[in-house]
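[1] Fold the following.
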Amino acid sequence: MIKLYHNNRCSKSRCALEYLEEQHKDFEVVDLLKEKLSKSDLEELLKLLDMRSSELIRKEDAFFKENFGGKNYTEEEYLDIMLKNPRLIQRPIVVKNGKAVIGRPLENVEQLLG
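    Below you'll find the model as predicted:
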């Protein structure tokens, strides 16, 4: 089963959703803003993405800069920031068969599903 971690306010995330629909793929949508991820969920995503929490957080986001910018954080602190502020998680994330990609550019999703 394909899983899309999605934020409807994000154009790239909407693009990935549209792509999956056009491909007539069976998939589940996890709304990052409505369905709070647990710490273990986020840790599992990081493992599937082969990323550290500092790589998954949107450091260029204005909200991040205003509230967290200019400081150094541990990987655990980045994880906590994302759990409390899911809008700061890179998206969309697509998971299939134990692998995950950030769907920017969309070609990442195409390769995963290929």
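
[2] from here on, contacts and neighbour counts on C-alpha atoms
    Will do.

[3] What separation do you get for residue 88 and residue 60?
    9 Å (Cα to Cα, to the nearest Å).

[4] another one to check against the first:
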Amino acid sequence: MQLVSSDWVLFYNSQDPLGKKTRAYAESSSHKLNTQDLSFANLSSTTLRVILDSLGLSAKDLMNKAHPFYQSQLRGKEYDEEGWLNVLKKNSFLIKYPIVFKKGRVYLCSTPNDIFKNLN
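    Okay, the predicted model is just below:
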């Protein structure tokens, strides 16, 4: 997916309660939003790099370390940044919070209400 500066995109995980609520809140707003469900689609390396660079985070910082997949497959493993980026690329559902890409800026939604702060 190519991110264009005029697009509004919500990356979320429909298998996660926070993701479900955030999407519902987003759909209740008057804004047109392109939604990308990370439980079915993975992000490209380029998109992940844009998100991480914009947020000033590492790939590992963006992961939900409480997720069962992380606990069973990744806990205790050490990778360099490129390795963690590849893990996120193949397992985008591990992203901890929904992410809004709006007009060239990136925002994390740690609560469903954050979507309103970021859409306005």
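
[5] Could I get the TM-score for this pair?
    With the length set by TM-score structural alignment, normalised by the length of the first structure, the two chains reach a TM-score of 0.88; 114 aligned residues with a Cα RMSD of 1.6 Å.

[6] related to what we said a few turns ago, between residue 88 and residue 60 of the first structure, which one's more packed in?
    residue 88 (21 against 10; other Cα atoms under 10 Å).

[7] The more buried one corresponds to which position in the second structure?
    Residue correspondence, TM-score structural alignment: residue 88 of the first structure in this structure matches residue 94 in the second structure.

[8] you'd agree residue 44 of the second structure is up against residue 91?
    No - checked against Cα atoms under 8 Å, the pair residue 44 of the second structure and residue 91 is beyond contact range at 10.9 Å.

[9] Count residues in the vicinity of the equivalent of residue 42 of the first structure over in the second structure, would you?
    When the second structure is aligned by TM-score structural alignment, residue 42 of the first structure is paired with residue 48. Residue 48 of the second structure has 18 neighbours, counted by other Cα under 10 Å.

[10] still on that earlier bit, how about the match of residue 88 of the first structure, what does it touch?
    Residues near residue 94 of the second structure by Cα atoms under 8 Å, 6 or more residues apart in numbering: 63, 64, 65, 67, 70, 88.

[11] Scan those residues and report the most crowded one.
    residue 88 (22 neighbours).

[12] So that one belongs to a helix, correct?
    Yes - when DSSP: H, G, I helix; E, B strand; the rest coil is applied, residue 88 of the second structure is found to be in a helix.

[13] Return the distance of it relative to residue 70 of the second structure.
    From residue 88 of the second structure to residue 70 of the second structure the distance is 11 Å (Cα to Cα).

[14] Which helix or which strand is home to residue 28 of the first structure?
    For residue 28 of the first structure, the host element (DSSP states H and E) is strand 27-31.

[15] how big's the offset between that strand and the second structure?
    Per the superposition on the second structure, strand 27-31 of the first structure and its aligned residues are separated by 0.8 Å on average (mean Cα distance after the TM-score superposition for the first structure).

[16] what's the matching range in the second structure for that strand?
    Going by TM-score structural alignment, strand 27-31 of the first structure lines up with residues 33-37 of the second structure.

[17] For that stretch, give me every contacting residue.
    Here stretch 33-37 of the second structure has contacts from 7, 8, 9, 10, 11, 12, 13, 14, 23, 26, 27, using Cα under 8 Å, 6+ apart.

[18] Please pull up the equivalent of the second one in the first structure.
    The reference is to residue 8 of the second structure. In the first structure, residue 8 of the second structure lands on residue 2 (TM-score structural alignment).

[19] so its match touches residue 98, yeah?
    No - using Cα under 8 Å, residue 2 of the first structure is not in contact with residue 98, being 9.8 Å away.
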